[in-house]
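Trainee: Need coordinates for the following:
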Amino acid sequence: MTRHRVDRSADLKTRIRGAAEDLFSTAGYASTSVRDIATAAGVDPSIVIRHFGSKESLFVETVRLHINERNVLSGPLDTVGRRVVQKIFTNPEELVRSRGAFAALLRATDNPDVRSLLTRELSASLITPIESRLPGPKARLRAHIFSAQLIGLFTALWVIEDPVLVNAAPEDLAAAYGHLLQSALTGALPAEPAENVTRAGAPPAA
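Mentor: The predicted structure is shown next:
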């Protein structure tokens, strides 16, 4: 395959993904067809299927861009909570797109195929990366609680639109909610003495 064909293929995928994201955000998953996406992207429906396989896979691909937190999760473990919340407000344009993607995700979860794909993607992009960095026997539980708390914040901000949270200063929200997220990751659990919870890589107490 020539460089020109590779570039053209990448451009087509970007156009299709952008058109799909816009339609899923505004019309919802169920009301958006492959033909609708193809028309908005200016391509034949067969091109959409060739590049993404199915509408379900394309939907997950659009959501993946917004739930992939690997860059944030790879930083210092003891500041992950604050940094994840800060990232939400870093780019205003990305914030708008993430809000639309999350709303589309909630509307699509009644589809079992989509729900299964999203569960796997959430695990691969968010839960597994943070679980692998946590010490102790409760790492898996902590990672899932962390994920649930993060989804709760998205719901409060973008679905319920809690006025106090929506109008809060980003730095205040990052400090307060970041603390809750951090507690899920590295704080002492009720049945786990604080001295047994150590940071990843920290030497055990003498």
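
Trainee: all contacts plus neighbour counts: C-alpha atoms, from now on.
Mentor: Will do.

Trainee: longest helix anywhere in the protein?
Mentor: Across the chain, the helix with the greatest residue count (assigned by DSSP state H) is helix 3-27.

Trainee: Proceed likewise with the subsequent sequence, for comparison:
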Amino acid sequence: MTDESPTRAERRTRSRQAILSAAQALFAERGYERTSIRTVADRAEVDPALVMQHFGSKDGLFASAAQGSVPVEGLIGAGREELTHALVHHVVDAFEDPEQRPAIEALMRSSLTHPVAGQVMRDQVMADAQAAVADTIGGSDAALRAALLNATMLGVAIGRYLLEVPALAAADVEDLERILTPSLEALAGPGGRSTGGRGPGVGRRV
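Mentor: All right, here's what the predicted structure looks like:
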């Protein structure tokens, strides 16, 4: 008779995922300041000590929850011809996915009001996206150009999804991309022009 009970490694993986899921939900519901290690542990039905064992601190937990909510694979895989399309959909696809949006909104709102959350957003979440874009752009000022591109899309996200500025909130994604593309191309600098989303990156979640 085969013993199908989970191994210690499997139990550890499951508990870690349960904690992360609970943390993402609570940070979305309550924000950074009103979410505690104990409330996360209660939601995940684990001992608070296990949360600390996995993540070290509330800051570490927030960082892991935030990183898991903002995938950057689409930006890492995008070539220069696909870059502006990937940048627009990096924001739009995430915010318009009902499963991802609560965690991403919580991250952004918290980062604007709490220093630790802001540091996590800047140094761990945004840094990965900016590094991917800078690598694609190349050149001596790639890091600055990538930061400006990131700041532009961050502003779009805040205006469209957090503040719900009427013209931005009501705009079709196609119109957003059409109007943003010349500005994004100018910030990206010399290189191949955008294909408007018809390159090999089309259809991937970013």
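
Trainee: compared with the second structure, how much does the longest helix of the first structure deviate?
Mentor: After superposition onto the second structure, the average distance of helix 3-27 of the first structure to its aligned residues comes to 1.6 Å, using mean CA distance after the TM-score superposition for the first structure.

Trainee: which part of the second structure lines up with whichever helix or strand comes after that helix?
Mentor: Scanning forward in sequence from helix 3-27 of the first structure by DSSP states H and E, the next helix or strand is helix 34-41. Helix 34-41 of the first structure lines up with residues 37-44 of the second structure when matched by TM-score structural alignment.

Trainee: how far out from the middle of the chain is that stretch?
Mentor: For stretch 37-44 of the second structure, the distance between its averaged C-alpha position and the chain's averaged C-alpha position is 23 Å (CA atoms, centre = their mean, to the nearest Å).

Trainee: And for stretch 81-93 of the first structure?
Mentor: Its chain's C-alpha centre and that of stretch 81-93 of the first structure lie 12 Å apart, by CA atoms, centre = their mean.

Trainee: again with stretch 148-158 of the first structure
Mentor: Here the centre of stretch 148-158 of the first structure is set off from its chain's centre by 11 Å, with CA atoms, centre = their mean.

Trainee: Go through it and flag the buried ones.
Mentor: In terms of neighbour count (16 or more other CA atoms under 10 Å), stretch 148-158 of the first structure has its buried residues at 149-150, 153-158.

Trainee: One more: stretch 15-24 of the second structure?
Mentor: Buried residues in stretch 15-24 of the second structure, counting neighbours by 16+ other CA under 10 Å, are found at 15-16, 18-24.

Trainee: got the contact list for the spatially most central residue of the second structure?
Mentor: The centre of the second structure sits closest to V70, judged by CA atoms, centre = their mean, with a distance of 2.1 Å. The neighbourhood of V70 of the second structure, defined by CA atoms under 8 Å, 6 or more residues apart in numbering, consists of 94, 104, 125.

Trainee: what's the answer for Y161 of the second structure, then?
Mentor: With contact set as CA under 8 Å, 6+ apart, Y161 of the second structure has these partners: 95, 169.

Trainee: Show me what it lines up with in the first structure.
Mentor: With TM-score structural alignment as the criterion, the equivalent of Y161 of the second structure in the first structure is W158.

Trainee: got the residue ranges for the helices in the first structure?
Mentor: Counting by DSSP H, one finds helices in the first structure at the ranges 3-27, 34-41, 45-52, 55-67, 70-73, 80-88, 92-108, 112-122, 128-131, 139-158, 163-166, 170-186.

Trainee: Brilliant, that's me finished.
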